[in-house]
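**Student:** Below: sequence and its predicted model.
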Amino acid sequence: MRQIVLDTETTGLSADSGDRIIEIGCVELLNRKLTGNNLHFYVNPERDSHEDALKVHGISNEFLRDKPKFAAIADELLDYLRDAELIIHNAPFDMSFLNKELERLGRPPLNGLIAQVTDSLVMAKEMFPGKRNGLDALCDRLGVDNSGRTLHGALLDAELLADVYINMTRGQDALIIDLESTTSDAGEVIQIDLSGIELPVIGANEQEQQVHERVLSDIDKACKGKTVWLHLASENANH
């Protein structure tokens, strides 16, 4: 399945309150690899951006005056997205704006045209609970170079998110040996059965055990003797 990493920039935060799309950036993945078949539009929103939004994306109202309106780019965008899986960071936000633009044109919601929507923000929160999971934070955490991101931009952010997504889902291919050589003539990835491989179990040596006991003792002192595992170990030893 084609995957399209998508991002938008808008005049504000609420599609229902009349805010509009000003930029759309799309990056295509096939078999989790960048194809270079990307799509990018600046869009005349027919209204000015809010001051706070301008501080985020830096795209001036004057710059957008001569850009095509959404109606002019809708067919090309929909043809590009058709049957693909969309990967979007905070998907409800972007989807609400895209569907509102389609509603203005009397067209059905985008959901019926595409295969599915994957929210990378939800994925990140599951992988890194309690941590910051904005795009910049994920780039820093996963080693994705975002040094060129001084302002938000739909295409740049989609490109960064594609790298972030590939890094977040890399474990899905961790048990595939030599991906290139395990692909069938039909282009399907062949999973290798590793169930027969015995992994060695390496126990701690005496020195490592002593260090471990000292660390546990220090923790127990800091907790004033209330560490649960020591009580459990003592109970098990007495049975």
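**Tutor:** Nice, I can see it.
**Student:** rest of the way, CA atoms for contacts and neighbours
**Tutor:** OK.
**Student:** And the top helix by length along the chain, what's buried?
**Tutor:** What stands out as the longest helix in the chain, according to DSSP state H, is helix 206-222. Going by neighbour count (16 or more other C-alpha atoms under 10 Å), the buried part of helix 206-222 is residue 220.
**Student:** The following helix or strand past it relative to helix 206-222, how many degrees between them?
**Tutor:** Once helix 206-222 ends, the next helix or strand along the chain (criterion: DSSP states H and E) is helix 228-238. With axes from the mean of the first three to the mean of the last three C-alpha atoms, to 10 degrees defining the directions, helix 228-238 sits at 120 degrees from helix 206-222.
**Student:** so how far is helix 228-238 off the chain centroid?
**Tutor:** Computed by C-alpha atoms, centre = their mean, to the nearest Å, the separation of helix 228-238 from the middle of its chain amounts to 43 Å.
**Student:** putting a second one here so we can go through both:
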Amino acid sequence: MRQIVLDTETTGLSAEGGDRIIEIGCVELVGRKLTGNNRHFYLNPERDSHEDALKVHGISNEFLRDKPLFSAVCDELMEYLAGAEIIIHNAAFDVSFLDKELERVGRPAFKTFVASVTDTLVMAKEMYPGKRNSLDALCDRLGVDNSSRTLHGALLDAELLADVYINLTRGQDALLIDMGTSDNFGGIVTRVDLTTFTLPVLVANEQEAAAHEEVLKQLDKASGGKTLWRIGSSGAVA
């Protein structure tokens, strides 16, 4: 499976309000491994960045004056992204800006070019309800080194997000067993069909059940009572 981790930097927070993309960073994963086939663009937004945005990305208006317009890199970018699963942190934000840039050059919406868009912010909120789930917070939680991130940068953030995504989805790895080596194919790998196994069911004792219930209560409290397991048969939150 081909996946592209994507990040943008912008002149401000509102695509509809006229803010523009100034930087795009893309990192390719194939089979959940970095390939090095990345893309990175600085863009002339034809307007200045807001002061607050400058404090976030540190990319000066002067630096961007001689950079290409989005229209000049659009074909290369869309061909690179075509058919891939796109992984973005807070995808609604980046996609809204990409949609607006594509609209300006008469191209269809972003999602028509790609297979799907995966939002790691949505994933993280489901896995860590009630906790901070910014990219920096996830790097700290998942052991990803972000010490070089003093300012936001699209390519660096995409590289960090790739590591975060791999850690978030580590449990999705297929169960594979190496059955030997082959001179021609570099190793024979077979998938194990788990439906052929009958696994014993171990029932929790009273102490374990009580400890589990306490963890659920803490999660419920942290999420403000919005956890799904508290919804009763009547559909109301207990």
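**Tutor:** That came through fine. Here the structure is a predicted model, which is why all the values come from computation and not from measurement.
**Student:** Tell me the counterpart of residue 76 of the first structure in the second structure.
**Tutor:** Structural correspondence for residue 76 of the first structure with respect to the second structure (TM-score structural alignment): residue 76.
**Student:** Could you confirm that match falls within a helix?
**Tutor:** Yes: Residue 76 of the second structure: assigned to a helix according to DSSP: H, G, I helix; E, B strand; the rest coil.
**Student:** tally of neighbours for it?
**Tutor:** 11 (other C-alpha atoms under 10 Å).
**Student:** And residue 141 of the first structure, by the same measure?
**Tutor:** Around residue 141 of the first structure there are 13 other residues, counting by other C-alpha under 10 Å.
**Student:** How about the secondary structure of it?
**Tutor:** Recorded secondary structure, residue 141 of the first structure: helix (three-state DSSP).
**Student:** now do residue 29 of the first structure
**Tutor:** Classified using three-state DSSP, residue 29 of the first structure is strand.
**Student:** Excluding residues flanking it in the chain, which one is nearest it?
**Tutor:** Among residues not flanking residue 29 of the first structure along the chain, residue 3 sits closest, at 5.0 Å (C-alpha to C-alpha, 6 or more residues apart in numbering).
**Student:** ok, now residue 110 of the second structure?
**Tutor:** residue 99 (5.5 Å).
**Student:** Now do the same for the one you found: its match in the first structure.
**Tutor:** Match for residue 99 of the second structure (TM-score structural alignment): residue 99.
**Student:** Hmm, residue 113 and its match touching each other?
**Tutor:** No: judged on C-alpha atoms under 8 Å, residue 99 of the first structure makes no contact with residue 113 at a distance of 11.4 Å.
**Student:** Tell me which of the two has more neighbours.
**Tutor:** Taking other C-alpha under 10 Å, residue 99 of the first structure and residue 113 do not tie; residue 99 has more neighbours (17 against 14).
**Student:** So the more buried one: helix, strand or coil?
**Tutor:** Per three-state DSSP, residue 99 of the first structure ends up helix.
**Student:** buried stuff in stretch 119-131 of the first structure?
**Tutor:** For stretch 119-131 of the first structure, burial by neighbour count (16+ other C-alpha under 10 Å) applies to 120-121, 123-124.
**Student:** which among those gets closest to residue 216 of the first structure?
**Tutor:** Distance to residue 216 of the first structure, by C-alpha to C-alpha, is smallest for residue 124 among these, at 32.2 Å.
**Student:** The closest one belongs to a helix, doesn't it?
**Tutor:** Yes: applying three-state DSSP, one finds residue 124 of the first structure inside a helix.
**Student:** List the contacts of it.
**Tutor:** Residue 124 of the first structure is in contact with 133, 168, counting by C-alpha atoms under 8 Å, 6 or more residues apart in numbering.
**Student:** do the same with residue 66 of the first structure
**Tutor:** Going by C-alpha under 8 Å, 6+ apart, residue 66 of the first structure touches residue 44.
**Student:** one more time with 10 Å
**Tutor:** 42-44 (C-alpha atoms under 10 Å, 6 or more residues apart in numbering).
**Student:** Now that we have the residues you listed, can you turn them into JSON lines and tack on distance to residue 67 of the first structure?
**Tutor:** JSON lines is the format used below for the contacts of residue 66 of the first structure (distance: C-alpha to C-alpha, whole Å):
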{"residue": "42", "distance to residue 67 of the first structure": "6"}
{"residue": "43", "distance to residue 67 of the first structure": "5"}
{"residue": "44", "distance to residue 67 of the first structure": "5"}
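**Student:** just curious, which of the buried residues of stretch 119-131 of the first structure is nearest to residue 228 of the first structure?
**Tutor:** Nearest member of these to residue 228 of the first structure, counting by C-alpha to C-alpha, is residue 124, at 31.3 Å.
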